[in-house]
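> no sequence for this one, just the structure:
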């Protein structure tokens, strides 16, 4: 089961999110709904989005379309920068890079810790 937490740091203009576990399609849809609710309170082009993925598991093939949809939302909403922090996990890193290339998300930075 996947979970997520969203916090907006308005003074520093950072949209913080934390994701963990293995997302089912239902978990993914819930996270998108929460994202859309929170995003309506800010102007994304003025913000960076930082997503802590250090506890995230590699996505199953059936949930990759939802991950792609999330990346497309970040691109469409026009964040200044998108930063994903992951634990040293080559498979997750490759998966995130592949999805970002597919949706042409050029302002994504993956930080391994």
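Arrived safely. Keep in mind it's a predicted model, so treat the numbers as computed, not measured. Numbering: from 1, shown residues only.
> from here on, contacts and neighbour counts on C-alpha atoms
Noted.
> give me the buried stretch members for the host helix or strand of residue 76, please.
Assigned by DSSP states H and E, residue 76 falls within helix 64-77. Along helix 64-77, these residues count as buried under the neighbour rule (16 or more other Cα atoms under 10 Å): 64, 66, 67, 68, 69, 70, 71, 72, 73, 74, 75.
> distance of the fifth one from residue 104?
Between residue 69 and residue 104 the computed distance is 12 Å (Cα to Cα, to the nearest Å).
> just give me the residue closest to the centre of the chain.
Closest to where the C-alpha atoms of the chain average out (Cα atoms, centre = their mean) is residue 51, at 5.5 Å.
> buried residues, stretch 41-51. List them.
44, 47, 48, 49, 50, 51.
> cool, stretch 80-94 as well?
Quick answer for stretch 80-94 (16+ other Cα under 10 Å): 80, 81, 82, 83, 84, 85, 86, 87, 92, 93.
> alongside the first one, take a look at this:
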């Protein structure tokens, strides 16, 4: 099963991403490549990055540096808004909020869906 999906939805000015499970190094490399390809095709200043984290596992300590690098990448991309959709999982929401704060992401929203 693929660990992520990235779709451009032009009529909503949104890039929708779904993230599942935990990533290994190879998954991270593939994800970064596909993310950069999608971002290069839109004017990110007018777009929202919407990340579906509803099937994402609680972060293991060894994964936090890699995910922090992803958050830096999202922040540096220049999206109007970066929205993380989660289930009712207080630990994951706290982890996502902390990562966003650590990279200086001021346009992040964590939404329980």
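Arrived safely, thanks for sending. Quick caveat, the model's predicted, so the values are computed rather than measured.
> give me the helices and strands touching the helix holding residue 76 of structure 1, please.
For helix 64-77 of structure 1, the elements it packs on are helix 25-39, helix 90-102, judged by 3 or more Cα pairs under 8 Å, 6 or more residues apart in numbering; DSSP states H and E.
> please redo it, this time with the cut-off set to 10 Å
Other elements packing on helix 64-77 of structure 1 under the criterion 3 or more Cα pairs under 10 Å, 6 or more residues apart in numbering; DSSP states H and E are helix 25-39, strand 81-86, helix 90-102, strand 108-112.
> contact partners for residue 43 of structure 1?
Applying Cα atoms under 10 Å, 6 or more residues apart in numbering, we find residue 43 of structure 1 in contact with 13, 77, 78, 79.
> which of the residues you listed tops the neighbour count?
Per-residue neighbour counts (other Cα atoms under 10 Å) across those peak at residue 79, which has 20 neighbours.
> hang on, that one in a helix?
No. Judged by DSSP: H, G, I helix; E, B strand; the rest coil, residue 79 of structure 1 forms no part of a helix; its state is coil.
> structure 2: which residue goes with residue 61 of structure 1?
Mapped onto structure 2 by TM-score structural alignment, residue 61 of structure 1 lines up with residue 61.
> neighbours of that match, how many?
With other Cα under 10 Å as criterion, residue 61 of structure 2 counts 7.
> next one: residue 30 of structure 1
By other Cα under 10 Å, neighbour count at residue 30 of structure 1 equals 14.
> wait, doesn't it sit right on residue 1?
No. Using Cα atoms under 10 Å as the test, residue 30 of structure 1 is too far from residue 1 to be in contact (12.0 Å).
> need the overlap of contacts for those two.
Common neighbours of residue 30 of structure 1 and residue 1, counting by Cα under 10 Å, 6+ apart, are residue 24.
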